[in-house]
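Visitor: give the three-dimensional model of this entry:
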Amino acid sequence: MSNPTGYSMQDATQDDSITQRAYLRLKSDLIACRLPPGQRINISRIQRETGFSQAAVREALSRLTSEGLAEIERHSGFRASPISTTGFRELSEASMVLEVPCLRSAIEHGGLEWEGKLLATIHMSSRMLAEVVEGRAELDKYTAHREAFYDALLSPCENKWLLKSWKQLYVQQMRYRHTFRKLAEYELSLSEYYRNFIDAILARDTDRAIALCLEKYEKVIDFVEHLEATGDEAKAS
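Guide: Got it, this is the predicted structure:
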């Protein structure tokens, strides 16, 4: 049978692949704040720099809008979603609501192999954090290892809808770590907290692990709000 449009399934697959590559590139740039929060996204410039078509870039940005990383502007434009300290508190409070039951389920169902992954990923995350603070590694490397730790931590959670929702909020948290870069230094000062947190998990002391989890959230919220209140120059422009 002839194809009157001349458009094949192979063409469709190639278009999907190009759009997916554009999506992954733009998502990475938005999370790392290489596309600064609140700034209008120049689609023509992205097209020139990446070689992606305008159609692929627009479709990718539409997907990222549904994930809260970009916003649609009037006259069919896009901008990187803005962030604020008020937004960080609200984001953290929502994350706590989701993370607590995920953590409870993970501790209940995680096995010996899971414990090994926790120890390995927290070790790598801690080492990379120290290198970032010392200026020997880029922040991207730490955030990648930190994400690997939290993915491992919550992976035994049996409620995949909770886990999926938590992951979407975690992606937003990473944007704040790229905006308030002094968070890396502050998190290095929490090394004893992380040791106690891991010890509680390995001891299957769920209540203590959850209490430490919530305490850490409050400490980080207070620190970010302090940075904003004092106008700390470490906040990215």
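
Visitor: alpha carbons only for contacts and neighbour counts from here, please
Guide: Will do.

Visitor: which other residues reach the strand or helix carrying Ala55?
Guide: Using DSSP states H and E, Ala55 sits within helix 54-66. Contacts made with helix 54-66 from outside it, assessed by Cα atoms under 8 Å, 6 or more residues apart in numbering, are listed as 15, 18-20, 22-23, 26-27, 43-44, 46-47, 70-72, 78.

Visitor: can you pick the most crowded of those?
Guide: Top of the contacts of helix 54-66 by neighbour number is Ala70, holding 26 neighbours under the definition other Cα atoms under 10 Å.

Visitor: does it touch Asp29 like I think?
Guide: No. With contact taken as Cα atoms under 8 Å, Ala70 and Asp29 are classed as non-touching, separated by 11.1 Å.

Visitor: show me where this protein has helices.
Guide: Chain-ordered helices for the chain, with DSSP state H as the definition, fall at 9-31, 43-50, 54-66, 85-109, 112-133, 139-154, 160-179, 182-188, 191-202, 206-230.

Visitor: could you also give me the structure for this next sequence, so I can compare it with the first?
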Amino acid sequence: MSAAPHLRVALHAEWTKLRTAPGTVGLLLAVVATTVAIGALAAAATPCPATGCELDPTRLSLTGVQLGQAVVAILAVQAIGGEYGTGMVRVSLTAMPHRVAMLTAKAIILVSVVTAAAAVAVPASLLFGGLALPDGAEPPAGGGAVLRAAVGSVLYLALIALLSLGIATAARNAAAAVGLVLALLYVYPLVALAFADQDWQRRLEKLGPATAGLAVRATTGLDDLPIGPWKGLGVLAAWAAAALVTGALLLHRRDA
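Guide: Reported below is the predicted structural model:
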């Protein structure tokens, strides 16, 4: 059987598994709810001095992406970590012995549902974040920079899903995989900030999946960022690709 029929069968199987898995719908709704709610709260809690606001309303409204990514990571890890935890992965690999096709199908289905959720969460964050901004602050307007931040934030969450899936495939343990992903997303930035040397701090921020990738939300002060928006998203894409390739190689070579 060629690769295309393998993939079609695997796509159908992975879609069925994901949509029937307990918690999938709840996690997707949580991605939207947390992303929008945190963005609105951050916008509402930001003071605006009488002398004028010097803030990036788009980036502020998209603050919730930093929490929404944790829910995306949990969803992605469960997509394969749950099968390892229950032993169902043996059944999956018996039914679909073409392991790379199975992982590819998981990635496609996962990215599809996460992108759909993010495509709701990001515009809603811009809308409600703009409404919650303090008096004197301009809400996110249209234009290329805002569109880039919106599209980039959707892509950011999709790439976080792929990064998490790759790590979970390599780790074969949901708890360990979640810990590794959350450490990369939240502990790594703190480690980078702990460096007193500004040059080293910026170097580390350029290399981190979250510290680099989240630069895509910015629409002002781009020269002050450690890395440009699209370059930062490229760094995250490299992390995701490396994790998926590593996971695929280990999945292919190891016993279930």
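
Visitor: TM-score of the superposition?
Guide: Comparison of the two superposed chains (TM-score structural alignment, normalised by the length of structure 1) gives a TM-score of 0.30, and 119 aligned residues with a Cα RMSD of 6.0 Å.

Visitor: returning to that earlier point: can you give me the angle the helix holding Ala55 of structure 1 makes with helix 9-31?
Guide: 50 degrees (axes from the mean of the first three to the mean of the last three Cα atoms, to 10 degrees).

Visitor: centroid residue for structure 1?
Guide: Residue closest to the mean C-alpha point of structure 1, counted by Cα atoms, centre = their mean, is Val171 at 2.3 Å.

Visitor: and the closest residue to that residue other than its chain neighbours, how many neighbours?
Guide: Among residues not flanking Val171 of structure 1 along the chain, Ile31 sits closest, at 7.0 Å (Cα to Cα, 6 or more residues apart in numbering). Residues contacting Ile31 of structure 1 under the criterion other Cα under 10 Å number 23.

Visitor: wait, doesn't Ile31 of structure 1 sit right on Arg177?
Guide: No. The pair Ile31 of structure 1 and Arg177 fails to qualify as a contact (Cα under 8 Å) at a distance of 9.2 Å.

Visitor: about what we covered before: list the contacts for the residue nearest to Val171 of structure 1?
Guide: Going by Cα under 8 Å, 6+ apart, Ile31 of structure 1 touches 69, 171-172, 174-175, 178.

Visitor: mind putting those into CSV with distance to Tyr217 of structure 1?
Guide: Compiled in CSV, these are given as follows (distance: Cα to Cα, whole Å):
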residue, distance to Tyr217 of structure 1
Leu69, 22
Val171, 16
Gln172, 14
Met174, 14
Arg175, 16
His178, 17
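
Visitor: measure Ala45 of structure 2 to Ala124 of structure 2 for me?
Guide: 18 Å (Cα to Cα, to the nearest Å).

Visitor: these two: which has the busier surroundings?
Guide: Each of Ala45 of structure 2 and Ala124 has its neighbours counted (other Cα under 10 Å); Ala124 has more, 21 against 12.

Visitor: what's the helix or strand that contains that one packed up against?
Guide: Counting by DSSP H and E, the element that carries Ala124 of structure 2 is helix 99-132. Taking 3 or more Cα pairs under 8 Å, 6 or more residues apart in numbering; DSSP states H and E as the contact definition, the neighbouring helices and strands of helix 99-132 of structure 2 are helix 3-20, helix 24-45, helix 57-61, helix 65-86, helix 144-171, helix 229-253.

Visitor: let's go with 10 Å and repeat that
Guide: Applying 3 or more Cα pairs under 10 Å, 6 or more residues apart in numbering; DSSP states H and E, we find helix 99-132 of structure 2 packed against helix 3-20, helix 24-45, helix 57-61, helix 65-86, helix 88-95, helix 144-171, helix 229-253.

Visitor: tell me the helix or strand right after the longest one.
Guide: Downstream of helix 144-171 of structure 2, the first helix or strand assigned by DSSP H and E is helix 174-182.

Visitor: distance from that following helix to the middle of the chain?
Guide: Remark: helix 174-182 of structure 2 is offset 14 Å from the chain centroid, using Cα atoms, centre = their mean, to the nearest Å.

Visitor: ok, stretch 19-39 of structure 2 next?
Guide: Between the mean C-alpha location of stretch 19-39 of structure 2 and the chain-wide mean there is a distance of 13 Å, by Cα atoms, centre = their mean.

Visitor: buried sites along it?
Guide: Neighbour-count burial for stretch 19-39 of structure 2 flags 24, 27-39 (criterion: 16 or more other Cα atoms under 10 Å).

Visitor: Thr211 is in contact with Val191 of structure 2, correct?
Guide: No. Judged on Cα atoms under 10 Å, Val191 of structure 2 makes no contact with Thr211 at a distance of 11.1 Å.

Visitor: between these two, which one's more packed in?
Guide: For the pair Val191 of structure 2 and Thr211, the greater number of neighbours falls to Thr211 (26 against 12), based on other Cα under 10 Å.

Visitor: packing partners of the helix or strand where the more buried one lies?
Guide: In this structure, Thr211 of structure 2 is located in helix 209-213 according to DSSP H and E. If contacts are counted by 3+ Cα pairs under 10 Å, 6+ apart, helix 209-213 of structure 2 sits against helix 144-171, helix 188-194, helix 198-207, helix 229-253.

Visitor: touching, Arg175 of structure 1 and Leu30? I think so.
Guide: Yes. With contact defined as Cα under 10 Å, Arg175 of structure 1 counts as touching Leu30 (7.5 Å).
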